[in-house]
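Participant: here is the input, now give the coordinates:
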Amino acid sequence: MSNESADLDAVIHHLHEAHTETGVGQRLNWLRAGVLGANDGIVSVAGVVVGVAAATPGNIPAIATAGIAALVAGAFSMAGGEYVSVSTQRDTEKAMIAKEVKELEEQPAAELAELTGLYRKRGLSPELARKVAVELTEHDALAAHAEVELGIDPEELTSPWVAALSSFISFTIGALIPLLMILIPFGNALVITAAAVVLGLFLTGWISAKLGGAPLLPAILRNVLMGSATMVATYLIGLAFGVAIG
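Facilitator: As a prediction, the model looks like this:
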């Protein structure tokens, strides 16, 4: 095998590895989004049930009603927002791909030259860039252009339904932590809830930092402190309203 052929094979192999890494990165992003959705569920529902519990101590029906309402509203809001956002992104990606298909059909030579130029910008020599562009175009012209030019994989467009369902489930799982803890019929429910929420926030902060490769301590502290501040604020508001009503 000549050096030129070996270089070409090496570049193609590198591009395939980069494509695989991109797919893994997308899955990690989805997982990180799920963790953040759970975090939102923990904080928002904890704020509601702690505030209501402070305003109406011992009123389990009121606390449960408020908590369940917050869980349902939050889960549907998260799911709806994610559906709209991803649908818009998907429509944009499909429009870009459709435009690329048309250009490949009408101007194949210009598109090949464009792909060659993109690989030259990535550091390949003019000759090698041309060979890579030709080989990838012969294999799958649309995939080559979509990945390099648009940063899109035509075979892996995000599903808005999957995004919505993932957000709904992750928010619900997180929200169940404070909701179930505040309804415990023994001990100090507020203390138990606060401890469970802090633990949940610790875990979501740790997981999100791990997935993103960020320093653990700052991520965990931010998460725990913001969630704790939310509980303190809603508790004080509930306490003030409870005193005023009483």
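Participant: contacts, neighbours, all on C-alpha from now
Facilitator: Will do.
Participant: in the protein, which spans are helices?
Facilitator: For the chain, helices defined by DSSP state H occupy the ranges 3-55, 60-106, 108-121, 126-145, 160-182, 189-212, 216-245.
Participant: of the ones you listed, which is nearest I152?
Facilitator: helix 60-106 (7.3 Å; Cα to Cα).
Participant: the closest one - contacts with which helices or strands?
Facilitator: helix 3-55, helix 126-145, helix 160-182 (3 or more Cα pairs under 8 Å, 6 or more residues apart in numbering; DSSP states H and E).
Participant: distance to L190 added to the ones you listed, as a markdown table?
Facilitator: Output for the helices and strands packed on helix 60-106, formatted as a markdown table (distance: least, Cα to Cα, whole Å):
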| stretch | distance to L190 |
| --- | --- |
| helix 3-55 | 7 |
| helix 126-145 | 55 |
| helix 160-182 | 6 |
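Participant: one more, please, to line up against the first structure:
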Amino acid sequence: MPHLHAEWHKASRIGWLRAAVLGANDGVISTASLMVGVAATGAGSAAVLTAGVAGLAAGAMSMAAGEYVSVQSQADTEKADISRETRELESQPDLERAELVAIYRRRGLDEQLATQVADQLMAHDALGAHIRDELGITETLRARPVQAAIASALSFAVGATLPVVASVVSTANAATWITLTTLLALLGLGGVAAYAGGASIVRGALRVAFWGALAMGLTAGVGRLFGAAV
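Facilitator: Okay, the predicted model is just below:
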């Protein structure tokens, strides 16, 4: 029997990595932009720091709530589909078997082999076979609302902590320190995500940093105009 070796693919991690990077990016960009905007009004360092901490807390909770609601909706849909599939297996097993055979035929198996595979899988775990092959739901991709909410909140908070810390340690001109720290963080996040996904590191880093710089620039402009008007 040939020796089996484990294979490792970049695509296997792109889902959680994308969520983590997006959460951290949101934390860095939104919090830094808020703090730079407040600083542009001429507010003191205490007000800038307060805005950053408030933005961190509000953003983390917003991310958690939004992610929970979104993923819970997916979980509810999955639950309803599985319940319906359970009823159909009990009431019309022959039709469900035919559905599996048709699925395997579309994947390239001939009639005889597709029938054998369907029969064996249904004998072993009929519901599991239909959940996986008909509904496309796997254990790895199952909706987990609580985990998704916690992960989103934590990743946002980690990202948002960077501009807040930059504001604390800066001795003067907090907006400059926040901007520099944010751009370096975004370059790193974009580069890591691109490397993990097999894309161009430089392009990925510059893409993320560009949009972060644009967000901070626009917010700073709004803050300056608002400060001048007040």
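Participant: which of the helices of structure 1 sits most buried?
Facilitator: helix 160-182 (a mean of 22; mean count of other Cα atoms under 10 Å).
Participant: residue range for that helix in structure 2?
Facilitator: Residues 145-167 of structure 2 are where helix 160-182 of structure 1 aligns, taking TM-score structural alignment as the criterion.
Participant: tell me how far that stretch lies from the chain's centre.
Facilitator: 12 Å (Cα atoms, centre = their mean, to the nearest Å).
Participant: what do we get in structure 2 for I192 of structure 1?
Facilitator: Under the pairing rule here (TM-score structural alignment), the equivalent of I192 of structure 1 within structure 2 is W177.
Participant: of the helices of structure 1, which is nearest G151 of structure 1?
Facilitator: Of all the helices of structure 1, helix 126-145 sits nearest to G151 of structure 1, with 8.6 Å by Cα to Cα.
Participant: so the closest one matches what in structure 2?
Facilitator: Against structure 2, helix 126-145 of structure 1 falls on residues 111-130 (TM-score structural alignment).
Participant: average offset between that stretch and structure 1?
Facilitator: For stretch 111-130 of structure 2, the mean deviation from structure 1 after alignment is 1.1 Å (mean Cα distance after the TM-score superposition for structure 1).
Participant: got the contact list for that stretch?
Facilitator: 85-86, 89, 97, 100-102, 104-105 (Cα atoms under 8 Å, 6 or more residues apart in numbering).
Participant: over to stretch 10-18 of structure 1?
Facilitator: V132.
Participant: ok, the residue sitting nearest the centre point of structure 1 to I68 of structure 1 distance?
Facilitator: In structure 1, the centroid-proximal residue (Cα atoms, centre = their mean) is A33; its distance is 2.5 Å. The gap separating A33 of structure 1 from I68 of structure 1 is 23 Å, by Cα to Cα, to the nearest Å.
Participant: same question for S167 of structure 1.
Facilitator: 17 Å.
Participant: and for E114 of structure 1?
Facilitator: Plainly put, E114 of structure 1 is 55 Å away from I68 of structure 1 if you go by Cα to Cα.
Participant: and for L8 of structure 1?
Facilitator: 59 Å.
Participant: over to K99 of structure 1?
Facilitator: On the measure of Cα to Cα, K99 of structure 1 and I68 of structure 1 end up 46 Å apart.
Participant: thinking again about what came up before, average offset of the match of helix 160-182 of structure 1 relative to structure 1?
Facilitator: Stretch 145-167 of structure 2 sits 0.7 Å off on average (mean Cα distance after the TM-score superposition for structure 1).
Participant: repeat for stretch 21-33 of structure 2
Facilitator: Relative to structure 1, stretch 21-33 of structure 2 is 0.5 Å off (mean Cα distance after the TM-score superposition for structure 1).
Participant: quick one: that stretch aligns where in structure 1?
Facilitator: Using TM-score structural alignment, stretch 21-33 of structure 2 pairs with 35-47 in structure 1.
Participant: with stretch 78-88 of structure 2 instead?
Facilitator: Across structure 1, the stretch matching stretch 78-88 of structure 2 (TM-score structural alignment) is residues 93-103.
Participant: show me what that stretch is in contact with.
Facilitator: 111, 142, 145-146, 150, 152, 154, 157.
Participant: average gap between that stretch and structure 2?
Facilitator: Counting by mean Cα distance after the TM-score superposition for structure 1, stretch 93-103 of structure 1 comes out at 0.7 Å.
Participant: list the residues that contact V208 of structure 2.
Facilitator: Taking Cα under 8 Å, 6+ apart as the test, what V208 of structure 2 contacts is 186-187, 189-190.
Participant: that one maps to what in structure 1?
Facilitator: So, by TM-score structural alignment, V208 of structure 2 is matched to N223.
Participant: does T179 of structure 2 touch A32 like I think?
Facilitator: Yes - counting by Cα atoms under 8 Å, T179 of structure 2 does reach A32; the two are 7.1 Å apart.
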